[in-house]
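1. Build me a model from this:
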Amino acid sequence: MKPSKIGLIGIPAAIIGIIVMMVVPMPPFLLDLLLAFNLLLSVLIMLVALRVTRPLDFSIFPALLLIATLFRLSLNISSTRLVLSQGYAGKVIEAFGDFVIGGSLVVGLVIFIILMVIQFVVITNGAGRVAEVAARFTLDALPGKQMAVDADLNSGLIDEAEARQRRKEVSSEADFYGAMDGASKFVKGDAIASVVITIVNLVGGFAIGMLQQGLSAGEAMKRYSQMSVGDGLVSQIAALLLSVATGLVVTRATTEQDMGSEMMTQFGKQKQAMQIAGGAILTLGLIPGLPKLPFILLGVGALFVATRMTEGGPVETPVEPDLDALPATPQKDSPLAIAQDMRVEPLELELAYDLIDLVDAASGGDLLDRVRALRRKLAQEIGIVVPLVRTRDNLDLPPRHYAIRVHGVEVARGQAPAGMVLAIGDDLDALPGTPTQEPVFGLDAKWVPAELREHVALANSTVVDRSSVVTTHMAEVVRVHAADLLGREDVKMLVDMVKQSNPVVIEELTPQPLSLGEVQRTLQSLLAERVCIRDLVRIFEAMSMRAKVSPDPEGLVEAARTALGPAIAASHAVDGRLSVMTFDPLLEQRMLETLRQGESGSFLVLDPMLAERIAIETGRVAQAAEAAGDPPVLVCAGPLRLAVRRLLETSAPRTPVLSYSELGGQLTLVTSGVVNVAEVTAA
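-> Okay, the predicted model is just below:
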């Protein structure tokens, strides 16, 4: 059976079996077998802890420690049941009891107590403290490590795959030390449980022997103390091995060798220290009254080992570096390095100094994780790979503020005061806080203390945390500026992606009749109107067909929109219903008569007052429909669509403009209004 199947089936079955062992009686022979297996498992875990080169190589250790502790406690319960019910718990426990007690109960108990002190006071407490400190320091350093990875990625020192791997390692390291902090408590609790179980066995066995079996006090103590101490010793040896393994894992620094090899390498570099130690031990052997033979043998042995060592470690022959194999990292003051520092990032998020807690995982900040999730979400929503967001602090920003930049230009700014949440609703006057506006839709809102979150929710207001405010604002900025964020390299990547699955489509599209720049311009025009470009195959097919007739940009865009028409209309529908508003037929006819073609595309030759009235009336009808909870789309004749879109960019920027050919037959159309300016037309 494959290891994966063993882990999938065997481990859950073993855990269930451990639970069953706590309630089902077990024969002595099976208990002997499981006690021996427990010792084997503990030895194996300790040896693996010795051989790993870094803690993450044994990342399963916290969970394994819990399972091993539970297994050992289930064995204690089974052995206690046999000791108290039968006075016999198998040959393993009996042998350990005879070996340790050696005819003296006091000696056995003293040895058992010493083992308990070593495990509980020395190893367990020390390992628990180291795990706690390591977890705290690792979590405190997590934001800095993540930002360092982002900085290396943005500077071009590493690629996306390596950055993803480094982020995963940083996150796994934090998770591991956090888990070890909790797992160390299992070891401590296990030590306490072992003491309690041993005392219960001694007292309970003594009482059962005298009261139920009629034994004398001496006979009962001799019979049950042997079993109790043997049981405790078997458990404590395994527990001691796991405690040592815990200490080794949490105190292990990341190196290139296992612990044994690293120890020999580092000691092998200390020739002078070995000479001094050998001389000191040899001197002790010369002091009258002390035994000479052990000190002289050890002193001479240490001096002999020192003669075989080289000061500072072995001298390695320098190897000339292979210049061709060295990474092409520019010098700090080289023109290339300066040029890299001058590079403008496509998308940046700047935080004021008092907002750093948003990216500090130790303080509960999850902004970086949300931004990464936002990139994946937007890729599905708009169809492009959003550039990496460079997050950094900016001391020039006012307190509580953040800024979003696109190609180095600040396009949005907002606030996210510490210790506050954003309440959005109609009746916020009764709430304490600072009035503001929601940054995306401009809704009335108020920053209120975070401790009033539940009170705000009960007042039928929406509560938004600071990280959600920032990520929502950034998402809207990306949607608005998606066309600016689509670069030539991004288009090349999209074309190559389609080429792998549909090579014929790309062969007909590029390099003739369209260039990569013309493809980019068409995709940017679609993104500017918030059209998702995920369906690149149909977009490219429509573009290639249109390009055979005319490669004009406006025609390419309209051809692509027609191909995507049902999807575009469906994206604005709610439950299969599409709210539409139209122009008055006479007004639409007049607009068609004034339609002209220019170098930058089609436009309307209208009287300025009429054009202004059309824009105002369209905005009014759209706002009325939105207020009724039914956001509409404006539908017009295909030739007018782009010209109308340009006319409404200021008065109704959020109102989509569709042509009649883009309406899918699968939707139910609901009329929400008619734009009619007949009185102005008649004038």
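
2. Please make it C-alpha for all contacts and neighbour counts, starting now.
-> OK.

3. so residue 53 sits in a helix?
-> No: remark: residue 53 does not belong to a helix; assigned using DSSP: H, G, I helix; E, B strand; the rest coil, it is coil.

4. before we go on, could you also do this sequence so I can check it against the first one:
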Amino acid sequence: MSARDLSVLLGVILIIIMLVIPLPGWLLSILILTNISLALIVILVTMNTQEALDFAIFPSLLLLLTLFRLGLNVSTTRSILSEADAGNVVDTFGDFVTGGNPFVGFVVFLILVIIQFIVITKGAERVSEVSARFTLDAMPGKQMSIDADLNAGMITEQQAKDRREKIENEADFYGAMDGASKFVKGDAIAGIVIVLVNIIFGFIIGMTQFGLTAGETVDVFLRLTVGDGLVSQIPAILIATATGIIVTRVAAEGNLSHDVTGQLFRYPKLLYVAAGTIFLLGFTPIHFMLTTLIAAILGVGGFYLDRAQEKQQAQEEESSLEETEQQEVQTPDNVVDLLNMDPIEFEFGYALIPIADANQGGDLLDRVVMIRRQLALELGVVIPVVRIRDNIQLNPNEYQLKIKGNEVAKGELYLNHYLAMSPGMEDETIEGIDTVEPAFGLPAKWITEDMKDEAELSGYTVVDPPSVVSTHITEIIKKYANQLLGREETQQLIDHLKQSYPTLVEEVTPEHLSVGEIQKVLAKLLEEQVSVRNLPIIFETLADYGKMTNDTDLLAEYCRQSLSVQITKMYASPDYKMKVITLSPQVEKQIAEHIQQTEHGNFLSMDPETQQKVIESIHNQASQAFMDDASPVLLCSPAIRRYVKQMIGRYLTDVVVLSYNELEPDLEVESAGVVNIA
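-> Next comes the predicted model:
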């Protein structure tokens, strides 16, 4: 334990000792001066902080100093009543204030206590309470503002994390200050009670035990009481003032002294007005020389401040000019900055600006934040920030989505319309602009608002433009999630998993599998829309099989089999049934026989004619399944599943390929067709 930590602990122990054991006068004097010094340091620190969080320990420090001051009050009261002496400091303060008249000194002390209790302490308590309430009420809005900035790309993930942490710390600080200010109020009340105890019981003890006369008793005990009250109330006033300063402090560029002088004298010409007013007061019975002197000081101060301000403005203009010239010399911009590329970009024409502009009621930023959260839950990966910007090169109602700089999707929106998707039977009375729903390619129409109710009655699914584009963005990101998962993102997932499963992570990487190999396995799962959120199961599988092979394709298949519960629930019906298309033994055999093994991996080497026949047969069976309102799921043996997917993936993107090992035993499987070739 360091000396600094030990000093704080010893200080707390000393407070407990003061409450129980009588202390000599010389030690009380040292502790009283220490108390005054600490209070002075605290108020000076609060005046020099730029933000309240710069002095975050203040609530706890306030409690300790209050307890220390109360301990001193107990010790000095004990000494005053038992020995009629509380040390040289108390006696000196009492003599100085009373000045030979105890009653006048007591009145002065009483005024000081009233000011401290009613004005400073009461105000600090109220401000603390209001600050805590408003800080807590403002938290949701601040959090949404951070999410919007993050989503717009104005800040990074780390900056967003730091700002959220600052908001939480502010709420904790002002909440603690609200409670700590109650101690300041209680301390003021305790000070008044202690003064009354010293006066009443000191008068009784002085006349009964010390044999003093009434006058001598009043002189001795009232003087000591006033001195004791002063040495405790002066630090109390400083601490209460510091409490008020720190809870009313608004974040600024400088400390309190800098802000007061800078803002109070921001307009030097106003000092001339004040000087003229004071000078005119000299023609009243007020002393003419005094008002003239003060007016002269104000006038001279305004003159010098005015000149200093003009000089500062000139320097700022010169500095700004030099900076502009330097930027012109350095243009074009740093070439390295041009190499940066946003992972996801959403660009739109000028007519679509209202969907992204919060001032015009647009909520696209909030929707994108929710999309990222939704995909994090569904896919198990953190989707990068979506950069949203307008692009005047696009048509007014057009938008496009880019993944790593490449356009992957585009569409059109009509803001004053609704997208009505056909139920299958067209209603000729529903008029609109024919189009295609961008996310799933369904036939649809853009209809006006007065046609909305009629379209819904006709069975159309009616969606507003922000929902259309949100769904499109969601589906596109799902489709390209495997490309968005790089090594850096994979390392973040590994680090997150390591916090809960350190042994499991250490067994997999880096000894058996590198980050790049793990990234390839996760990307292959995401490529077929398999969520990697259940990382513990995936890493358990990699730990078991990573020692035997580093073939990422094979490891991905093992992981799929370990995720059989998850995959089964993805494609099974609500009654836990699944209609599947199976490969005939002949087709499975032909595919298995054409798998070639090389040192660079395994691949399917089947002649194009046979492949075409297999693909056509699968297409026919899948089309029949679509007509029967069943999702086409192709079931085959584990050994050939990935090769079948590779073969049909480019042509039949909607066909899901599963192996027998990826289905749960209690799933009821119904055959919807068999793939044969002549």
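
5. can you give me the end-to-end distance of stretch 529-538 of structure 2?
-> Using C-alpha to C-alpha, to the nearest Å, one end of stretch 529-538 of structure 2 lies 15 Å from the other.

6. Going by neighbour count, list what's buried in it.
-> 529-532, 535-536, 538 (16 or more other C-alpha atoms under 10 Å).

7. Show me the strands in structure 2, by range?
-> 344-348, 386-390, 398-403, 406-412, 417-421, 433-436, 443-448, 461-463, 577-583, 595-598, 601-604, 633-636, 656-659, 668-675 (DSSP state E).

8. now the farthest one out in structure 1, which residue is it?
-> residue 288 (66.3 Å; C-alpha atoms, centre = their mean).

9. re the thing from before, widest-spaced pair of the buried residues of stretch 529-538 of structure 2?
-> 529 and 536 (18.2 Å; C-alpha to C-alpha).

10. one step back: which stretch among the strands of structure 2 approaches residue 186 of structure 2 most closely?
-> strand 386-390 (53.0 Å).

11. residues making contact with that closest one?
-> Outside strand 386-390 of structure 2, the residues that touch it by C-alpha atoms under 8 Å, 6 or more residues apart in numbering are 151-153, 342-350, 353, 368.

12. next one: stretch 49-64 of structure 2
-> In contact with stretch 49-64 of structure 2 (C-alpha under 8 Å, 6+ apart) are residues 12, 46, 169-170, 173, 176-177, 180, 183-184, 239, 246-247, 249-256.

13. try stretch 178-190 of structure 1
-> 62-63, 65-66, 69, 73, 120, 124-125, 127-128, 131-132, 135, 239, 242-243, 246, 250.

14. same thing but at 7 Å, please
-> 62, 65-66, 69, 120, 124, 127-128, 131-132, 135, 243 (C-alpha atoms under 7 Å, 6 or more residues apart in numbering).

15. residues in structure 2 matched by it, start to end?
-> Counting by TM-score structural alignment, stretch 178-190 of structure 1 lines up with residues 175-187 of structure 2.

16. all helices of the stretch 551-683 of structure 1, in order?
-> 553-563, 565-572, 585-593, 608-627, 641-647, 678-682 (DSSP state H, counting those that start in this stretch).

17. Stretch 234-244 of structure 1 corresponds to what range in structure 2?
-> Residue span in structure 2 matched to stretch 234-244 of structure 1, by TM-score structural alignment: 231-241.

18. quick one: that stretch to structure 1 mean distance?
-> Superposing on structure 1 and averaging over aligned pairs (mean C-alpha distance after the TM-score superposition for structure 1), stretch 231-241 of structure 2 comes out at 0.8 Å.

19. Residues in contact with that stretch: which ones?
-> 32, 35-36, 39-40, 43, 69, 90, 116, 120-121, 124, 184.

20. ok, now stretch 197-204 of structure 1?
-> 80, 84, 224-225, 228, 232.

21. What lines up with residue 106 of structure 1 in structure 2?
-> Match for residue 106 of structure 1 (TM-score structural alignment): residue 103.

22. Nearest residue to residue 245 of structure 1 in space, please, no chain neighbours.
-> Leaving aside its sequence neighbours, residue 245 of structure 1 sits nearest to residue 46 (C-alpha to C-alpha, 6 or more residues apart in numbering; 4.6 Å).

23. What does that neighbour correspond to in structure 2?
-> Checking TM-score structural alignment: residue 46 of structure 1 goes with residue 43.

24. In contact with that match, which residues?
-> 238-239, 242.

25. Make a markdown table out of these and add distance to residue 377 of structure 2 and neighbour count.
-> Compiled in a markdown table, those are given as follows (distance: C-alpha to C-alpha, whole Å; neighbours: other C-alpha atoms under 10 Å):
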| residue | distance to residue 377 of structure 2 | neighbour count |
| --- | --- | --- |
| 238 | 53 | 21 |
| 239 | 49 | 26 |
| 242 | 47 | 25 |
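
26. which of those lies closest to residue 519 of structure 2?
-> residue 242 (54.8 Å).

27. Touching, that closest one and residue 46? I think so.
-> Yes: contact criterion C-alpha atoms under 7 Å: residue 242 of structure 2 and residue 46 qualify, at 6.1 Å.

28. how many other residues sit next to the residue mapped onto residue 151 of structure 2 from structure 1?
-> Matched by TM-score structural alignment, residue 151 of structure 2 corresponds to residue 154 in structure 1. Residue 154 of structure 1 has 19 neighbouring residues, counting by other C-alpha atoms under 10 Å.

29. One more: the one 5 residues further on?
-> One way to gauge burial is a neighbour count; for residue 159 of structure 1, by other C-alpha under 10 Å, it gives 12.

30. and if you look at residue 549 of structure 2?
-> 13.

31. what's near enough to touch it?
-> Contacts of residue 549 of structure 2 by C-alpha under 7 Å, 6+ apart: none found.

32. sorry, back to before: okay, the helices of the stretch 551-683 of structure 1, which one's buried deepest?
-> Counting by mean count of other C-alpha atoms under 10 Å, helix 553-563 has the highest mean neighbour count of those, with a mean of 21.

33. just how off-centre is that helix within its chain?
-> Here the centre of helix 553-563 of structure 1 is set off from its chain's centre by 40 Å, with C-alpha atoms, centre = their mean, to the nearest Å.

34. other SSEs contacting it?
-> Applying 3 or more C-alpha pairs under 7 Å, 6 or more residues apart in numbering; DSSP states H and E, we find helix 553-563 of structure 1 packed against helix 516-528, helix 536-549.
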